[in-house]
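[1] missing the sequence, but the structure's below:
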């Protein structure tokens, strides 16, 4: 099932193993950082799909949905000692044509190693020749484009890309090891919100989101030892994350909004939407099909979100 290509059928998946990404964007939203935003991967999937569609023998194939399995994420940050805050490591840009020093625009970068699965959609059967062509072209094109703002510098040397038949998806769980797969955990945000309302009836989902970043220190009954608690205990590896955007203005026609990045499309002012995600070990996921993220547009609510089928 695809949220974009409803008239096409998912016939399989492409698995890109052990992709090393240099200098990916680690700032995922105005409030969160650490791992790139999901839209960095869904956007890369859509860009790859458009490039494949321009190849004559593959113009009937589309890609949609991406499963993100992270093996390593190293944020480029530094602090002098354990009592000081981290700051992002910045780069010095080349001098301008005038010979003056270019200004430093603060950025947050990270080095990633991920495995990605992307859904393959078409209106018919794929021959073995088409599968081989799809794998070869997708591998070449993926290395030529950006992933989450970073540069792809290496893919698995022995088996970089595989085509997985749709019905065999769950047989390839071990191929994702030893990574952790990013899953939607909005249900935990609802549970935590209800838990907070027991002591504060005015608690909101934003309070619950902030609570996931709080550690509570309590003395024991005799006051000799301290205990540390968190609402995340017993709920897995939860992380706050952006899941899309909410429109906060009317939709402007193409070319109407000044300084728009692309004057060919409509524009709208938006704000980030937040929820909770969970890093899960692949063997804890019963159906890998539920782990794919899709771009979803809900015009009646002015929502541009990434979501999983569940």
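    Structure's in. What do you need? Source: prediction; values computed, not measured. Residues are numbered from 1 along each chain as shown.

[2] only C-alpha atoms for contact and neighbour calcs from this point on.
    Noted.

[3] what about residue 133, helix or strand, and which?
    According to DSSP states H and E, residue 133 maps onto helix 128-142.

[4] and the next element down the chain from that helix?
    Immediately after helix 128-142, counting by DSSP H and E, sits strand 146-147.

[5] which strands and helices sit next to that following strand?
    Secondary-structure packing of strand 146-147 (3 or more CA pairs under 8 Å, 6 or more residues apart in numbering; DSSP states H and E): helix 39-52.

[6] give me the buried positions along the helix it packs on.
    Neighbour counts over helix 39-52 (16 or more other CA atoms under 10 Å) mark 39-49, 51-52 as buried.

[7] please apply the same query to stretch 129-140.
    Neighbour-count burial for stretch 129-140 [16+ other CA under 10 Å]: 131, 134, 135, 137, 138, 139.

[8] can I assume the fifth one is in contact with residue 52?
    In this case it means residue 138. Yes. If you go by CA atoms under 8 Å, residue 138 and residue 52 touch, sitting 7.1 Å apart.

[9] what's the overlap in contacts for those two?
    Residues touching both residue 138 and residue 52 (CA atoms under 8 Å, 6 or more residues apart in numbering): there are none.

[10] return the distance of stretch 246-259 from the chain's centre.
    The chain centre lies 25 Å from the centre of stretch 246-259; the measure is CA atoms, centre = their mean, to the nearest Å.

[11] try stretch 284-295
    13 Å.

[12] how long is it end to end?
    24 Å (CA to CA, to the nearest Å).

[13] can you check stretch 78-97 too?
    31 Å.

[14] try this one next to it:
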């Protein structure tokens, strides 16, 4: 974190119709890659407005509200997505109307309210910071986050600075940075921050492999994220029956898509048809899953616990998002 010059807080961003299917195995909150991609897009927008070659780094994700578009059919226990036909009739694009309705496109959507903490790696003069904070609401209104549309600023933004972008200077002293981060955390409450818990996944995998040698990381991931009901012993009132108890979890753990793993070699630009452009190398990939946890920001003592960073290893074929929450112990509940 030595290259951090400041932290830019984007509070209470309201997102409409964000993508709720971040990976092939799970649905719910968007993946960290969606927010890091938003940071890259914001960096390009700011470079077009200012002469400074502004560089943005990691991104911290705090969720205040999550409302998925789901419904529970009558007599069922599972939930289904609320899907729409766009357009409603199949012949709409061909210039005439048909009685045949268009097919449903399987997509999951959700409404979000999130606060983002963006790492700034470029020194910005004090005279330029007010201009940047003033232009941010207009820039954000024309952008998309996780496939969803950003709504206008919060109605309280005019009277309450907690709903407007804030600039937090970063220092060379660790104690000064702790004080600055302590002040930033107040703007993130109430809410829950998304962090990575690869340490819990590795520990659970070791426990399963001690019981069963063929246990895989997927078995450990499913064991941590699902609802487990274990037997605790015979019923004292009825010895013929067994008492069952829900296994306590280590925290609010969720399966999390954290990047991509290569399925093919890296092809030269222009050699694969129908790619995005002819100047970028291309590679076929699959989703890479890990373990995430929702924690309260007041449990954090360092910005490194909050920020997600990019990590790429083209030789190994790994492109993933990383978080250092497990490297620093959280603040005790006591």
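    The structure has been received and is ready for your questions. As the structure is a prediction and not an experimental result, all values here were calculated from the model.

[15] mind checking the TM-score on these two?
    Scored by TM-score structural alignment, normalised by the length of the first structure, the superposition of the two chains gives a TM-score of 0.90; 299 aligned residues with a CA RMSD of 1.9 Å.

[16] let's have the buried residues of helix 39-52 of the first structure in a markdown table, adding distance to residue 23 of the first structure.
    Formatted as a markdown table, those follow (distance: CA to CA, whole Å):
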| residue | distance to residue 23 of the first structure |
| --- | --- |
| 39 | 16 |
| 40 | 13 |
| 41 | 14 |
| 42 | 18 |
| 43 | 17 |
| 44 | 15 |
| 45 | 19 |
| 46 | 21 |
| 47 | 19 |
| 48 | 20 |
| 49 | 23 |
| 51 | 23 |
| 52 | 25 |
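
[17] which position in the second structure pairs with residue 76 of the first structure?
    Aligned counterpart of residue 76 of the first structure in the second structure: residue 69 (TM-score structural alignment).

[18] now do residue 263 of the first structure
    With TM-score structural alignment as the criterion, the equivalent of residue 263 of the first structure in the second structure is residue 278.

[19] just the strands in the stretch 201-310 of the first structure please.
    Ranges of strands in the stretch 201-310 of the first structure, per DSSP state E, counting those that start in this stretch, are 216-219, 226-229, 237-247, 270-280, 294-298, 303-307.

[20] so which helix or strand takes in residue 192 of the first structure?
    Using DSSP H and E, residue 192 of the first structure sits in helix 186-197.

[21] now what about that helix, what contacts it?
    203, 204, 205, 207, 208, 209, 231, 235, 275, 276, 277.

[22] OK, contacts around the residue nearest to the match of residue 263 of the first structure when sequence neighbours are not counted?
    Once flanking residues are discounted, residue 278 of the second structure sits nearest to residue 270: 4.4 Å by CA to CA, 6 or more residues apart in numbering. For residue 270 of the second structure, the contact set (CA under 8 Å, 6+ apart) comprises 277, 278, 279, 280, 281.

[23] same check, this time on residue 77 of the first structure
    Residue 77 of the first structure touches 86, 87, 88, 89, counting by CA under 8 Å, 6+ apart.

[24] rewinding a little: out of the buried residues of stretch 129-140 of the first structure, which is nearest to residue 18 of the first structure?
    residue 139 (12.4 Å; CA to CA).

[25] how close does the alignment partner in the second structure of that closest one sit to residue 165 of the second structure?
    Taking TM-score structural alignment, the alignment pairs residue 139 of the first structure with residue 137 from the second structure. Distance, residue 137 of the second structure to residue 165 of the second structure, using CA to CA: 8 Å.

[26] ok, now residue 94 of the second structure?
    Counting by CA to CA, the gap from residue 94 of the second structure to residue 165 of the second structure is 45 Å.

[27] what is the burial count for the equivalent of residue 238 of the first structure over in the second structure?
    Matched to the second structure by TM-score structural alignment, residue 238 of the first structure sits across from residue 253. Using other CA atoms under 10 Å, residue 253 of the second structure has 21 neighbouring residues.

[28] quick one: contacts for the residue nearest to residue 253 of the second structure when sequence neighbours are not counted?
    The shortest distance from residue 253 of the second structure to any residue that is not its chain neighbour, by CA to CA, 6+ apart, is 4.4 Å, and that residue is residue 293. Neighbouring residues of residue 293 of the second structure by CA under 8 Å, 6+ apart: 194, 195, 196, 197, 251, 252, 253, 254.

[29] what's residue 293 of the second structure aligned with over in the first structure?
    Residue 293 of the second structure maps onto residue 278 in the first structure, by TM-score structural alignment.

[30] go on, residue 306 of the second structure?
    In the first structure, residue 306 of the second structure lands on residue 291 (TM-score structural alignment).

[31] residues contacting its match?
    Taking CA under 8 Å, 6+ apart, we find residue 291 of the first structure in contact with 67, 181, 182, 183, 308, 309.

[32] could you redo the last one with a cut-off of 6 Å?
    Residues in contact with residue 291 of the first structure (CA atoms under 6 Å, 6 or more residues apart in numbering) are 67, 183.

[33] the one 4 residues further on now?
    For residue 295 of the first structure, the residues meeting the contact criterion (CA under 6 Å, 6+ apart) are 305, 306.

[34] which SS state does the counterpart of residue 20 of the first structure in the second structure fall under?
    The alignment partner of residue 20 of the first structure in the second structure, by TM-score structural alignment, is residue 14. With DSSP: H, G, I helix; E, B strand; the rest coil as the basis, residue 14 of the second structure sits in strand.

[35] mind checking which helix or strand the nearest residue to residue 14 of the second structure once chain neighbours are set aside is in?
    Among residues not flanking residue 14 of the second structure along the chain, residue 113 sits closest, at 4.5 Å (CA to CA, 6+ apart). Here residue 113 of the second structure sits within strand 109-120, counting by DSSP H and E.

[36] gap between that strand and the chain center?
    8 Å.

[37] tell me what angle the helix holding residue 133 of the first structure forms with helix 39-52.
    Using axes from the mean of the first three to the mean of the last three CA atoms, to 10 degrees, the inter-axis angle of helix 128-142 of the first structure relative to helix 39-52 is 130 degrees.

[38] now helix 128-142 of the first structure on the second structure. Mean distance?
    Taken over the aligned residues, the distance from helix 128-142 of the first structure to the second structure averages 1.8 Å (mean CA distance after the TM-score superposition for the first structure).

[39] for the match of residue 263 of the first structure, the count of nearby residues, please.
    Residue 278 of the second structure: 14 neighbours (other CA under 10 Å).

[40] if anything else comes up later, I'll come back, but that's it for now.
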